[in-house]
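Q: What shape does this take:
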Amino acid sequence: MWRLFFVIMLFPIGSKAQKFSADEAKEDIDVLYHKMQQVHPGLFRYQSSEAYQETYLEIKTSITDSISEADLFLTISPLIYQIKDLHTGFSHPKKWRKKHPFKLPFIMAEVEGKNLIQYNAAADTTFLRGLELLEIDGKSIESVKDLLKTNIGTDNGNEAAKQLYATKTLYAYYPKFFELKDSVDLLVRNLEKDSVMNYRLATVTTKQMGAVLARRYPEKIRKNLSYTMIDSTLSLAKIDVTSFEFKGSPFDLFQTKFKRKFKQHIKQAQKDSVEHLVLDLRSNGGGYIPNISKVMKYVASEPYKLIDTMAFNRSAYFKIFSPAKGITPLIAPLFFNKKDSIYRYRATGKPAKKKPSKLAYKGKLYVFMDAASYSATTFTISLLDDMDRATFIGTIPGGANWGSHAGSWYVAKLPNSKIRVRIPEYRIVHARANKPNESFFIQPDISVEYTLEDFDKNIDSYERVLIEKLRAD
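A: Model (predicted):
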């Protein structure tokens, strides 16, 4: 806990914000701790109950005076990140977010150990791509990233995911833990001139940022479920899947458009006689689980099933299946028909019965993945790995090979601060019949490193590495 209090003293936040008495803060901590125990299906998968209780007591006893909402937010963070589950999260209350709408006006990339400005969303166009970021409002970028990495609860403490999120999504994570006003002071280095300079930039809202980036970098926007011929001479094409969410309309409840688009691209790949097909799953955070099967149907090489086991805490029964949901609480036991002392669960135990389509792509398959490939994406990667169907290119994904805590979420609002805590309701175990005991994270067959040369020349490192491999073969 000493590290937490050192951080709060070093980077005080929100001193003029609303304050809560010690008793109010402790009540919020009690509610958070007990909700986690009641609902979370994997609370002690990566930690012991004793360690979690110790953290809870240390945090609670440390509060002896009134505390601001921002400081309370940081103080309770260990009760979230110590679970080591990226599906478990928390956010400031709606009222707070309305008063603090600003984001940092840039997206950053770490390249060969340097934190470089990759995309500029600021009004000041002299804030150039390639500048090395050194400080934000007087705080070194490394100290900022260290705090963010500490407060991101990735699956089993996935360090690659912590590093990527603290860098690539710095613009969004920073204002969650540091006070960000309508402008920000930055210290940067121009690498070409080896000179240091200061910038004061206006901060932006999420909407403003999206509009500016779309206007300035249209060629860098990845369109979900798009098809591209990367290199016709190598017969190399790519289907970009940036999300497992894709609705044709608000009434497309089962996301049938996802299947239509993916099937359309598979047909196009067949028409183009594509010999090497890439599924680009980089930075795909997941989405609608049934869409996994809509992908697997057209790329699988053998029959498959998705889920081995799905379970939830028995103590969370009426949180998940509330009486307000009609007959759901009565019929849920018919689906979750097994139980032990902790869980009610469903174990399929049956052979794989989902078969690849007759249209399924049978050529060589490659998967681009990074540490932000998560949830339904990791699920898909895991199934492909189990059947040795693809060559994996990049880094380890963000999610665990065995499965995840996901499906749906219970949102607890803490009584005084109104901080919202997002708690997964289910434990979902991937169906891995061939390799049930493989490594915790899927390992890449071909590793990729983003180089300064790639950055300077605007080269896609993943495509470069794959093209080099195919040409060498």
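Q: drop to CA atoms for contacts and neighbour counts, all remaining ones
A: Fine.
Q: which residues sit in contact with Ala433?
A: Asp386 (CA atoms under 8 Å, 6 or more residues apart in numbering).
Q: separation between it and Trp402?
A: 11 Å (CA to CA, to the nearest Å).
Q: same check, this time on Ser373
A: 15 Å.
Q: out of the two, which sits in the more crowded spot?
A: Ser373 (27 against 21; other CA atoms under 10 Å).
Q: hang on, isn't the more buried one packed against Arg282?
A: Yes: if you go by CA atoms under 8 Å, Ser373 and Arg282 touch, sitting 5.5 Å apart.
Q: Quick check: Ile292 vs Arg260, distance?
A: 14 Å.
Q: Kindly report the same for His430.
A: Counting by CA to CA - His430 and Arg260 are separated by 25 Å.
Q: Output the contacting helices and strands for the strand or helix carrying Val7.
A: If you go by DSSP states H and E, Val7 is part of helix 2-10. In terms of contacts (3 or more CA pairs under 8 Å, 6 or more residues apart in numbering; DSSP states H and E), helix 2-10 is packed against helix 69-76.
Q: So which elements touch the helix or strand that the helix it packs on is followed by?
A: The helix or strand immediately downstream of helix 69-76 is helix 78-81, counting by DSSP H and E. Judged by 3+ CA pairs under 8 Å, 6+ apart, the packing partners of helix 78-81 are helix 49-62, strand 89-91.
Q: Pick the most buried one from these.
A: Greatest average neighbour count among those goes to strand 89-91 (a mean of 17), per mean count of other CA atoms under 10 Å.
Q: let's see this one next to it:
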Amino acid sequence: MKSIQYILLFFLPISFLACGTAKDSFDPNKKYSSAKLKSDYKIFRNVLEESHPSLYWYTPKDSMNYFFDYGYAQIKDSMTEPQFKTLLSYVIAKIDCGHTSVKYSKQYTKYLDTAKLRTFPLALKFWPDTMVVTMNLNRRDSILRRGVVLTKINGLSPSQLTDTFFQYIVTDGYSMCGKYQSLSTGFAFANFYSNVFGLTDTFNIHYLDSAGSEKETAIPVYDFKADTMNRVGVTKEQLSGKRKKAPPHFAFFASSNLQLDTTGGNAFLTLNTFDRNNHLRKFFKKSFKALDENHIKNLVIDVRSNGGGDAGISTLLTRYLIDKKFKLADSLYAVTRKSKYDHYIEKSLLYNTMMFFVTTKKGDGKYHFGYYERHYFSPISKHHFNGEVYVLIGGNSFSATTLFVGALKGQKNVTVVGEETGGGYYGNTAWVIPDVVLPNTKLRFRLPRFRLVVDKNRDKDGHGVMPDVPAPPTVGAIKKGIDFKAEKVKDLIESGNSVSR
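A: Model (predicted):
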């Protein structure tokens, strides 16, 4: 044992030194030659054309070919990793699949975790022809505070900015609400602005003052290294534009919480994920028992920040609420079981083995996941909730969350409130989603392997789940920090109204 300890003591400092050297040697500004970029791009295109089951679902083949060719033609010189990622993001967004997106290499992602990069200082909320300040990193700025409406940034109007950035944002089908919400989450706008336009030392801002008159001001780029005393406290998730998980109140777990108003007979259930690692099965069991024992009449379920997760978990929640048997899918299939590019696909052996055992090739040449095409799920009888249900949705409601909301929509005791989901109502492309790693730049992109059609009788119009009661944002609500969707539900409960369907 001692000899092993001596060996470990000898090698550990070397391993730490090696790790430190590798970290120090990473150059985020490294440029890749056009030859290497073109090689990566060909793999990017070939993998998608071979294995993506819905490449032409919303965009015809000739149009996708045009975008693929256009992207390749832009590789005229060397590029940095962010520049190449921006190019791939432009092309991949044309698929109109929210599960197919481009990610930085693992090394660059680690670099961003600690890098203090200059940035556009404002977080903004967008909806058609409108952009409103929600946060300002410079707390000394007395003009551009929360709720101030901006009319131009460096000469570009809200519609010009969204028309540009939407070209790089993935969503299911034609859900514009999903794109508006993606641009409005945290400091996502700042990231898009930097990647697409680049940063200037100052930004010319046109805004509306309290009297509604248009005014003009200039603000500097925000430098985290220079300003350590006056910045607003901002989390890493906000800066990256990732969804922030709500803090627990009367919570069992941090990603979910249940609040009970036993006097009024109301409950508010927040679910920010359907991830299988969040102990949600236990949480649901305890929650619905509490709803039953406390004779709750009105249940509000907030899934506005829920980007999805495990469809088995979302199905379990559905079973506590739905009043009939239901299927997850009319069809669920892949176009290939394995790929000739498997050496670029992470965990390909695991996924290929799984697909061999769970899929069957049918007459259409596709590999069908027959269990989910045949199986009907039944409502859970014990502690089943039969009162009024109000489901809060928005552009960040995606994937398994859309399956949950879509299954309940139209039920007589369910009212869906908010804005269109970012996830498709007719179906999506997901289920198994490995990363593909490009060999030269190490950029990664997500490759969904299955195409899911929930219900072939639903309209295939490219939209998400639409609310029964719309609750769009307003400037006044943003300025006052009012949760306008929750207020709409409160009004419905107090008036005793739900939407008749």
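Q: And the TM-score between these chains?
A: Superposed pair, TM-score by TM-score structural alignment, normalised by the length of structure 1: 0.80. Supporting alignment: 441 aligned residues with a CA RMSD of 3.7 Å.
Q: And His430 and Arg260 of structure 1? Which one has more around it.
A: Regarding His430 of structure 1 and Arg260, a neighbour count based on other CA under 10 Å identifies His430 as having more, with 24 against 12.
Q: Please tell me how far Glu27 of structure 1 sits from Leu134 of structure 1.
A: 39 Å.
Q: More neighbours: which of these two?
A: Remark: of Glu27 of structure 1 and Leu134, Leu134 carries more neighbours, 20 against 17, as counted by other CA under 10 Å.
Q: Quick check: that one touching Leu187?
A: Yes: in terms of CA under 8 Å, Leu134 of structure 1 counts as a neighbour of Leu187; the distance is 5.4 Å.
Q: need the contact list for the spatially most central residue of structure 2.
A: By CA atoms, centre = their mean, the mean C-alpha position of structure 2 lies nearest to Gly307, the distance being 5.2 Å. By CA under 8 Å, 6+ apart, the residues touching Gly307 of structure 2 are 272-273, 396-401.
Q: what residue of structure 1 takes the place of it?
A: Gly307 of structure 2 maps onto Gly285 in structure 1, with residues paired by TM-score structural alignment.
Q: Would you confirm that its match belongs to a strand?
A: No: in this structure, Gly285 of structure 1 is coil, not part of a strand, as judged by DSSP: H, G, I helix; E, B strand; the rest coil.
Q: what separates it from Ser195 of structure 1, distance-wise?
A: Gly285 of structure 1 sits 38 Å away from Ser195 of structure 1, going by CA to CA.
Q: ok, now Ala472 of structure 1?
A: Ala472 of structure 1 is 41 Å from Ser195 of structure 1, by CA to CA.
Q: for structure 2, longest helix please?
A: helix 2-25 (DSSP state H).
Q: returning to what we had before: farthest pair within the contacts of Gly307 of structure 2?
A: Using CA to CA, the pair of the contacts of Gly307 of structure 2 lying farthest apart is Asn272 and Ser399, separated by 12.5 Å.
Q: Looking at those two now, which is surrounded by more residues?
A: Shown here are Asn272 of structure 2 and Ser399; by other CA under 10 Å, Ser399 has more neighbours (29 against 24).
Q: Nearest residue to the counterpart of that one in structure 1 in space, ignoring adjacent ones along the chain?
A: Residue correspondence to structure 1 (TM-score structural alignment): Ser399 of structure 2 is matched to Ser375. Of all residues not flanking Ser375 of structure 1 in the chain, Gly286 sits nearest, at 4.8 Å (CA to CA, 6 or more residues apart in numbering).
Q: Identify the residue nearest Ala471 of structure 2 in space, chain neighbours excluded?
A: Nearest residue to Ala471 of structure 2, sequence neighbours excluded (CA to CA, 6+ apart): Gly418, at 4.4 Å.
Q: let me fix that: Ala300 of structure 1
A: Pro356 (5.7 Å).
Q: The aligned residue in structure 2 for the one you found - how many residues pack around it?
A: By TM-score structural alignment, Pro356 of structure 1 lines up with Ile380 in structure 2. As a burial measure, Ile380 of structure 2 scores 16 neighbours (other CA under 10 Å).
Q: ditto for Thr21 of structure 2
A: 11.
Q: Same question for Lys324 of structure 2.
A: When counting by other CA under 10 Å, one arrives at 12 neighbours for Lys324 of structure 2.
Q: Just give me the match in structure 1 for it.
A: Alignment note (TM-score structural alignment): Lys324 of structure 2 maps to Glu302 of structure 1.
Q: ok, now which ones touch its match?
A: Contacts of Glu302 of structure 1 by CA under 8 Å, 6+ apart are 355-356, 387.
Q: now structure 2: which of these match?
A: Retained in structure 2 by both residues aligned by TM-score structural alignment, their matches' CA atoms under 8 Å are the following of the contacts of Glu302 of structure 1: Lys355.
Q: just to revisit the earlier point, the residue nearest to Ser375 of structure 1 is in contact with Thr380, isn't it?
A: No: counting by CA under 8 Å, Gly286 of structure 1 stays clear of Thr380, with 9.5 Å between them.
Q: how many neighbours does whatever residue of structure 2 lines up with Glu132 of structure 1 have?
A: In structure 2, Glu132 of structure 1 lines up with Val149, judged by TM-score structural alignment. Neighbour count for Val149 of structure 2, taken as other CA under 10 Å: 24.
Q: Val149 of structure 2 contacts Trp127, doesn't it?
A: No: in this structure, Val149 of structure 2 is not within contact of Trp127 by CA under 8 Å, at 11.6 Å.
Q: How far off centre is whatever helix or strand Val295 of structure 1 lives in?
A: Secondary-structure assignment from DSSP H and E places Val295 of structure 1 in helix 290-299. Relative to its chain's centre, helix 290-299 of structure 1 lies at 21 Å (CA atoms, centre = their mean, to the nearest Å).
Q: how close does the very next helix or strand once past the longest helix of structure 2 sit to structure 1?
A: Once the chain leaves helix 2-25 of structure 2, the next helix or strand it forms, by DSSP H and E, is strand 31-32. Aligned to structure 1 and superposed, strand 31-32 of structure 2 gives a mean residue distance of 3.7 Å (mean CA distance after the TM-score superposition for structure 1).
Q: Just want the angle from the helix or strand just after strand 31-32 of structure 2 to helix 61-73.
A: Remark: after strand 31-32 of structure 2, the chain's next helix or strand is helix 34-51, criterion DSSP H and E. Angle, helix 34-51 of structure 2 to helix 61-73, by axes from the mean of the first three to the mean of the last three CA atoms, to 10 degrees: 160 degrees.
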